[in-house]
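1. Below are the sequence and a predicted model for it; my questions follow.
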Amino acid sequence: MKQLETDVAIIGAGTAGLSAYRAVKRAGIRALLIEGGPYGTTCARVGCMPSKLLIAAADAAHAASQAGGFGVHIDGRLRVDGVQVMARVRSERDRFVGFVLDSVHGMPEDDKLSGHACFVSDNVLQVDGHTEVHAGRIVIATGSAPNIPDPFKGLGERVIVNDDVFAWTDLPARVLVVGTGIIGLELGQALARLGVRVTLLNRSEGVGGLRDPAVLANARAAFAGELDLQLGAQVTGARLADEAIEVQYRDSQGEEKTERYDYVLAATGRRPNVAGLGLEKTTARLDERGMPAYDAATLQLCGLPVFIAGDVNGASPLLHEAADDGHIAGNNAAAYPDIVKARRRAPLSIVFTDPQLARVGKRYDALAPQAVVCGEVDFANQGRARIIRKNQGLLRVYADRGSGRFLGAEMAGPAMEHVAHLLAWSLQQELTVQQMLDMPFYHPVIEEGVRTALRMAAKKQMEAELDYVRECEQAVNSE
């Protein structure tokens, strides 16, 4: 068996792995990038980029179908060419993947090794039985994989995950999407707007990862007005039936239903790719799922010269978080044992639906209600939102009751991808709501809705300060 030595071995050449590799090389030490599959990140191949291509086509179809609301009428029937839609998705997807491949091909050949890596010990990896790698430090960046719910396991090619959608050469007639998280909601709405008969089914009442009850209720109403949204439903059975898949489920009212679909798209979360890594052969502490214990601030496996980055750590499956993870893990692996705790950027997540959903800062359910003031704006009557006929959604902002410092926001509405960035930047700068209100707001723009919400929060915070002063005065007077 061939033997190699390196300073840092990185398992996985996705976003986190490539970021870790670059960090190690900048430190001026040896790095070996090990990849067991095709090069090209999840984002470029089957994630954020191809999904946005599908959504862009869906948005074009929806805009055309809704043009009559502006007095603009399209003669004849709107026609979606599924073959052409999917050809563009695949072509542009391949272009994005090409950029990643160009980057990988530009690396020195001695820095790359093909094959599946498995731990032999804390510092030794075996790659496909042909190479043994001895590394001073190791970065695990093996990503995650879609989860298939139990009722649909073993039912073959009619049960798909988001990866499979982008291999289609045409659009199917009918699809059941199981799961209304980010992936299920984005793809489900896009397919529906492209003429596919879609049912979105979820066991809970949640959509898009929203936590604020008011924002969640508003978003649910918006999606239910357009989509066949089956929340609080339970799949009770599934079987193959001719060239389709037959699914039985119980809806939120307890009614049993049986429907046939061309495909079932499983969008019920992702699981870390740790199986087969041989972590049990290391001295890492593993939980019942085989996940290793690690320090979230340094990404180091407890007590080991091993670091874990990206989707595989199960923290936040987002590209920018994976890139940051790779940077942190790579830097700490290069500097080991002189590792440092990283300062994280402001939490930010966006769902590219219509209305768009987003979260900034602390999750709503992690806030202490008695210590927070909230401000909100309903986009139903917001000026720019009505102009562009995107007037649905709700934005809620949260601020510290005592200091007025901005803590975060949750939102559904038009152009929330841009609003969320402005709010994330404000959060990272530790601004107060009053400092945010001192910034310029143009007219008429969607951001004026942000000002409305901030004004409400600022007013509540000022009232809280006055209440505190009055309480203090009363306490002094009573002595």
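-> Good, I have the coordinates.
2. going forward, measure contacts between C-alpha atoms and count neighbours the same way
-> Fine.
3. What segments of the stretch 251-400 of the chain are strands?
-> Here the stretch 251-400 of the chain has its strands, by DSSP state E, counting those that start in this stretch, at 256-261, 263-266, 270-272, 306-308, 348-351, 356-361, 372-378, 394-400.
4. How far off centre is the fourth one?
-> From the chain centre to the centre of strand 306-308 is a distance of 22 Å (CA atoms, centre = their mean, to the nearest Å).
5. what's the closest of the strands of the stretch 251-400 of the chain to M436?
-> Proximity to M436, assessed across the strands of the stretch 251-400 of the chain by CA to CA, is greatest for strand 394-400 (11.5 Å).
6. which helices and strands sit right next to the helix or strand hosting E246?
-> Per DSSP states H and E, E246 falls inside strand 244-250. For strand 244-250, the packing partners by 3 or more CA pairs under 8 Å, 6 or more residues apart in numbering; DSSP states H and E come out as strand 234-241, strand 256-261, strand 263-266.
7. now those in JSON lines, with distance to R401 and mean neighbour count?
-> Listed next are those as JSON lines, based on distance: least, CA to CA, whole Å; neighbours: other CA atoms under 10 Å:
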{"stretch": "strand 234-241", "distance to R401": "41", "mean neighbour count": "16"}
{"stretch": "strand 256-261", "distance to R401": "48", "mean neighbour count": "16"}
{"stretch": "strand 263-266", "distance to R401": "42", "mean neighbour count": "24"}
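8. Tell me which of those sits nearest to A315.
-> Per CA to CA, nearest to A315 of the helices and strands packed on strand 244-250: strand 263-266, 20.7 Å.
9. ok, second structure coming up, stack it against the first:
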Amino acid sequence: MKTLNIDVAVIGSGSAGLPAFRAAKAAGASVVLIEGGAYGTTCARVGCMPSKLLIAAAEAAHAARNTAPFGVHVDGGVRIDGREVMARVKRERDRFVGFVVESTESIPAEERLIGYAKFIDDNVLEVGDHTRVHAKSIVIATGSSPYVPAMYQALGERAVVNDDVFAWDDLPRKVAVVGAGVIGLELGQALAWLGVDVTMLGARGRVGPLSDPAIKDYARRVFSDSFRFEANAQVEAATREGDSVHLRYRDSAGNLRDDTFDYVVVTAGRRPNMDKLALHNTTLELDARGVPVFDPVTLQAGNHAVFIAGDANNVLPLLHEAADEGRMAGHNAAQYRNASPALAPLVRRAPISLVFSEPGIAMVGARHADLAAGSFVTGEVSFEDQGRSRVMLRNRGLMHVYVDAASRRFVGAEWIGPDAEHIAHLLSWALQMNLTVDAMLAMPFYHPVVEEGLRTALRNAAAQLTAA
């Protein structure tokens, strides 16, 4: 077996691992990048990009069906060719993956190892059956995988996760989507708009990431127009019947229902990939999930020369957060070349979360559920009569912005509405700049644009503060 002595070993070549590798190199460390699976990030292969390709097809179909209110009539029905839809999804997905693979393979071969890594002790890794790596520090950037409860594992290939959806050659006739989180909402609406009969079975009233009761209730009503949405369902039994799945569940009203589907799409969350690392061979303290206990500021596991970045730590499983964490983990890991490593803190950007639905869902800054009652005012706007939104016939949505009552500083927002992804960026920049509601209202607003709705919400909040 080959032996390699190195400053930093990075396990995983995804959205956190690649930035960690580059940051450690930039700090002057010798680095090796270890990958057990195929190159190409979760985002490119089975996440952000293929899902947006499916959503784009769904939006095209939806738009084609809804031209009549403009006086534009499409004679005849809209025909959706599922095979053509999925062929484009896979073709363009492979193109995006190719860019990532090309970038990874541009790393010199002597700085890359192929094979699953397992810990022999705190600073020694065995990669496959061919290389033993002695590293001064290690970055764990192994990502995460979809969680499938035991009830659905027994369904075999008729229970799928989002990874599997993008491998379909054609669209199914009828599916149940279990879980009403971000992935569930995006896939559920996209499949429904592409002609698939969709039933979504959520739990505990969840609607994506939303915590504001009024926004959550509005969003639930919106999605109920696209598919059967049971936000408080309880699945009691799931059985395989040939090439179908039979589900018995209680709906949101407590009524017992039986239905049969081609597939169950399980979107019950993701879990960090730790099972192949043999962490029991280390002295690292592990939490209940089997993840090393770590400092969220430095990403260091205890006092060990081990750092955890990206979806593997499950703090904020978003691409931009994974990249930021990877860079900081790589930088801090490189400090272990020195006798007294000086670790830098991770400075997080303003929180931003999106659901690529129509209308879109967005959250910026503090969640409504996390704000202390009486410490803030809520500015509201309905997009139902907002000018530009009505012009485009996209006038569905409700927004709440939260402003600190003492400092008048903008602290957060939750909403569903048109062009949410773009407004979210404006608000995240305002939050990161610590702007007050007055400073935000002093900014330019063109006419007629959807952002005028945001201005209405801000004015509403400012008026409450002035009247107080």
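-> On my side now, so go ahead. These numbers were taken from a predicted model, which means no experiment stands behind them.
10. Kindly provide the TM-score of these chains.
-> The TM-score (TM-score structural alignment, normalised by the length of structure 2) is 0.98; 464 aligned residues with a CA RMSD of 0.9 Å.
11. Take the helices and strands packed on strand 244-250 of structure 1 and write them to a markdown table, including distance to V445 of structure 1.
-> Shown next, in a markdown table, are these (distance: least, CA to CA, whole Å):
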| stretch | distance to V445 of structure 1 |
| --- | --- |
| strand 234-241 | 42 |
| strand 256-261 | 42 |
| strand 263-266 | 37 |
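12. Which one of those strands lies nearest to P414 of structure 1?
-> P414 of structure 1 lies closest to strand 263-266 among those, at 26.6 Å (CA to CA).
13. And the closest residue to A301 of structure 2 other than its chain neighbours, how far from V127 of structure 2?
-> Nearest non-adjacent residue to A301 of structure 2, counting by CA to CA, 6 or more residues apart in numbering: F294, 4.0 Å away. From F294 of structure 2 across to V127 of structure 2, the span is 24 Å (CA to CA, to the nearest Å).
14. Same check on R91 of structure 2?
-> From R91 of structure 2 over to V127 of structure 2 the distance is 32 Å, taken as CA to CA.
15. rewinding a little: nearest to R26 of structure 1 among the helices and strands packed on strand 244-250 of structure 1 would be which one?
-> Of all these, strand 263-266 sits nearest to R26 of structure 1, with 40.0 Å by CA to CA.
16. Show residues contacting that closest one.
-> 146-149, 158-162, 172, 174-179, 184, 244-245 (CA atoms under 8 Å, 6 or more residues apart in numbering).
17. What subset of these is buried?
-> Among those, those classed as buried by neighbour count (16 or more other CA atoms under 10 Å) are 146, 148, 158-162, 174-179, 184, 244-245.
18. that older thread, mean offset of the strand holding E246 of structure 1 relative to structure 2 (after superposition)
-> Taken against structure 2, strand 244-250 of structure 1 registers an average deviation of 1.0 Å after superposition, with mean CA distance after the TM-score superposition for structure 1.
19. got the angle for that strand vs strand 234-241?
-> 160 degrees (axes from the mean of the first three to the mean of the last three CA atoms, to 10 degrees).
20. Tell me which of the helices and strands packed on strand 244-250 of structure 1 sits nearest to S121 of structure 1.
-> strand 263-266 (35.8 Å).
21. Quick one: residues in contact with stretch 153-167 of structure 2.
-> Contacts of stretch 153-167 of structure 2 (CA under 8 Å, 6+ apart): 45-47, 50-51, 86, 89-90, 146, 148, 152, 183, 187, 238-240, 243-245, 262-267.
22. Span of it from start to end?
-> Using CA to CA, the end-to-end distance of stretch 153-167 of structure 2 comes to 18 Å.
23. In structure 1, which residues correspond to that stretch?
-> The alignment of stretch 153-167 of structure 2 onto structure 1 (TM-score structural alignment) spans residues 153-167.
24. so which of the helices and strands packed on strand 244-250 of structure 1 gets nearest H62 of structure 1?
-> Short answer: strand 263-266, nearest of those by CA to CA, at 21.9 Å.
25. after superposition, how close is that closest one to structure 2?
-> Mean for strand 263-266 of structure 1 is 0.4 Å (mean CA distance after the TM-score superposition for structure 1).
26. rewinding a little: OK, contacts around the residue nearest to A301 of structure 2?
-> For F294 of structure 2, the contact set (CA under 8 Å, 6+ apart) comprises Q300, A301, G302, F307, I308.
27. Okay, and which of the contacts of strand 263-266 of structure 1 map to helices?
-> N162, G184 (DSSP state H).
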